[in-house]
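1. below: sequence and its predicted model.
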Amino acid sequence: MNGIKYAPYCSRNTKHKNKTAILALILHIDTATAIGSVSLSENGVALETMENIEQRDHAATVGIFVKTLLERHHRSAEELDAIAVSAGPGSYTGLRVGAATAKGLCYTWNKPLIAVSTLQMMANGMKAAYEGADVFLVPMIDARRMEVFTAVYNKDLEPVLEPQAMILETQSFDPYMIAKNTIFFGDGAPKWQVLLGVRPNASFPAYHISAAHMVPLAEKSFASKHFEDVAYFTPNYLKAFYHPGKK
């Protein structure tokens, strides 16, 4: 299938330090940006991730990914413990697709719903590259013109600046860059890099968004039984409407 990527993903640490940890089989869905993906995890480790890397119509591929992953790993819907979804911010249409799919599966299969912040998911995905370093992680999702969806996280993935829609200005992140090395990444980072220019303590590494980056966050929510009300859950849009194909 054109634009479809099979992306096996292995965790560095396949053992839980806490032997009493609750382990689960979780399906993860991310359609918040131009790249849509679905990952299947077991016991906190992503078994495999499937990605739509070219098409913008996530609605046409997410269901196929879910079915294929379960079949390839010889799992049934009954064996799933929960469904996790990337809850935004991001593309208005993409978030609606992900939420509708996840809620539909939860209703059909009688499974709990876990919501994971898209920005925190991205920060978790970048965290491994800076393991042990005291840095600020700043995921950026492109919005319109000079606007991005962004937040600032510390090395423990705690929000220092809460998720928000921000119109970029040259001084937007000065307090963080003055304090320590600040990592900007995501599809909104390139325009910020152009605006900012070369600055000390500002790094712009490559980043590829993936539902696999949700795994430890969803596992934590499952262990603490932090579930959403399936009937009333809505994504965190942050603003009224955003479509990645329109500028």
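-> Thanks, I have it. Numbers count the residues shown, from 1 in each chain.
2. hey, let's count contacts and neighbours off CA atoms from now on
-> Will do.
3. which residues in the protein form strands?
-> Residue ranges of the strands in the chain, as given by DSSP state E, are 4-7, 25-30, 36-42, 45-52, 82-86, 113-116, 136-142, 147-153, 159-167, 182-185, 202-203.
4. against that first model, consider the following:
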Amino acid sequence: MSYILSIETSTAICSVAIHNEGKLMANADLYLEKSHSNSLTPLIEQLLHHCDLQMKDLSAIAVSSGPGSYTGLRIGLSTAKGLCYALDIPLISISSLDSMTIQILNFHKEDNSIYIPMLDARRMEVFYKVSDRDMVEVEKMSNLILDEDSFSNYISNYKSVFLFGNGAEKGFDLLKNQSDKFILIDKVNPSAQFYGEMAFKKFKKEHFEDLAYFEPNYGKEFYSPKSKKKSFLDLNR
């Protein structure tokens, strides 16, 4: 038995799942803004209890490698690393965008088509990646400010261009006028329940992350605006 706990916190959804050799045993998704820090550990404990498992039964932990929310990814990774250290088990990273593509391929695996998951990066910017029906990378993960010509290079070469994720939903009105080959699939979010097959493949090949040095790919440099309040030292000037 190879029980893998998966943690997905790249968006506002706090998502956990347990798989046995790639097969889903149970999952829980909590749709609550800014809840990760308070909800993640209780969700994990409840899921283990539901599956009649203990922490010591876990073989590995899979966690989102990004892109997505800086705070969400940090909370997920710190929890995963802490458990891996305590249990002496390996850490596996999974792309949030790949977890979205896997969902779509369960229902829309079509020849001569490509799949573009998009996560909202504020305003008209998105994080995205392009893959084919076999999950082969066509264009690596990047960020892009959407306009009416975005992804136009794929129209002539493919029968269908599937767009999904909250980034696709906000930008579809810009893109749909290019071609009817663009197909929007709504309500697709990163979820730990779709980590199973990818995580188990990495587990068997021992594609593990370094617990000391692994960091998520946030998609772009984290920006923290400076406070307009003066510091304590400034007040004495």
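-> That came in fine, so what should we check first? What you see is a predicted model, and the numbers here were worked out from it, not measured in a lab.
5. just to revisit the earlier point, next, format the strands of structure 1 as TSV and append distance to Phe65 of structure 1 and mean neighbour count.
-> What follows is the strands of structure 1, written out as TSV (distance: least, C-alpha to C-alpha, whole Å; neighbours: other C-alpha atoms under 10 Å):
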stretch	distance to Phe65 of structure 1	mean neighbour count
strand 4-7	9	14
strand 25-30	10	28
strand 36-42	6	26
strand 45-52	6	23
strand 82-86	14	28
strand 113-116	18	26
strand 136-142	24	28
strand 147-153	27	24
strand 159-167	29	16
strand 182-185	26	25
strand 202-203	34	18
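6. wait, which of the ones you listed is closest to Tyr242 of structure 1?
-> Proximity to Tyr242 of structure 1, assessed across the strands of structure 1 by C-alpha to C-alpha, is greatest for strand 136-142 (9.5 Å).
7. got the angle between the closest one and strand 147-153?
-> Angle of strand 136-142 of structure 1 versus strand 147-153, following axes from the mean of the first three to the mean of the last three C-alpha atoms, to 10 degrees, is 160 degrees.
8. longest helix in structure 2, please.
-> helix 70-87 (DSSP state H).
9. what range in structure 1 matches that one?
-> Against structure 1, the aligned range for helix 70-87 of structure 2 is residues 92-109 (TM-score structural alignment).
10. now the matching stretch, how far from the chain's geometric center?
-> Relative to its chain's centre, stretch 92-109 of structure 1 lies at 15 Å (C-alpha atoms, centre = their mean, to the nearest Å).
11. mean deviation, it versus structure 2?
-> If you overlay the two and look at stretch 92-109 of structure 1, the average distance to its match in structure 2 is 0.7 Å (mean C-alpha distance after the TM-score superposition for structure 1).
12. which residues touch that stretch?
-> 29-34, 58-59, 62-63, 77-78, 82-89, 111-113, 230-231, 234-235, 237, 241-243 (C-alpha atoms under 8 Å, 6 or more residues apart in numbering).
13. what's near enough to touch Glu33 of structure 2?
-> Ala12, Ile13.
14. that one -> structure 1?
-> In structure 1, Glu33 of structure 2 lands on Gln55 (TM-score structural alignment).
15. just Tyr195 of structure 2 next, same as before
-> Counting by TM-score structural alignment, the partner of Tyr195 of structure 2 is Met214.
16. surely its match and Ile114 touch.
-> No. Contact criterion C-alpha atoms under 8 Å: Met214 of structure 1 and Ile114 do not qualify, at 10.3 Å.
17. got the contact list for the closest residue to Leu184 of structure 2 other than its chain neighbours?
-> In this structure, Leu184 of structure 2 finds its nearest non-sequential neighbour in Leu163, 4.9 Å apart by C-alpha to C-alpha, 6 or more residues apart in numbering. The neighbourhood of Leu163 of structure 2, defined by C-alpha under 8 Å, 6+ apart, consists of Tyr115, Ile116, Pro117, Met118, Phe182, Ile183, Leu184, Ile185.
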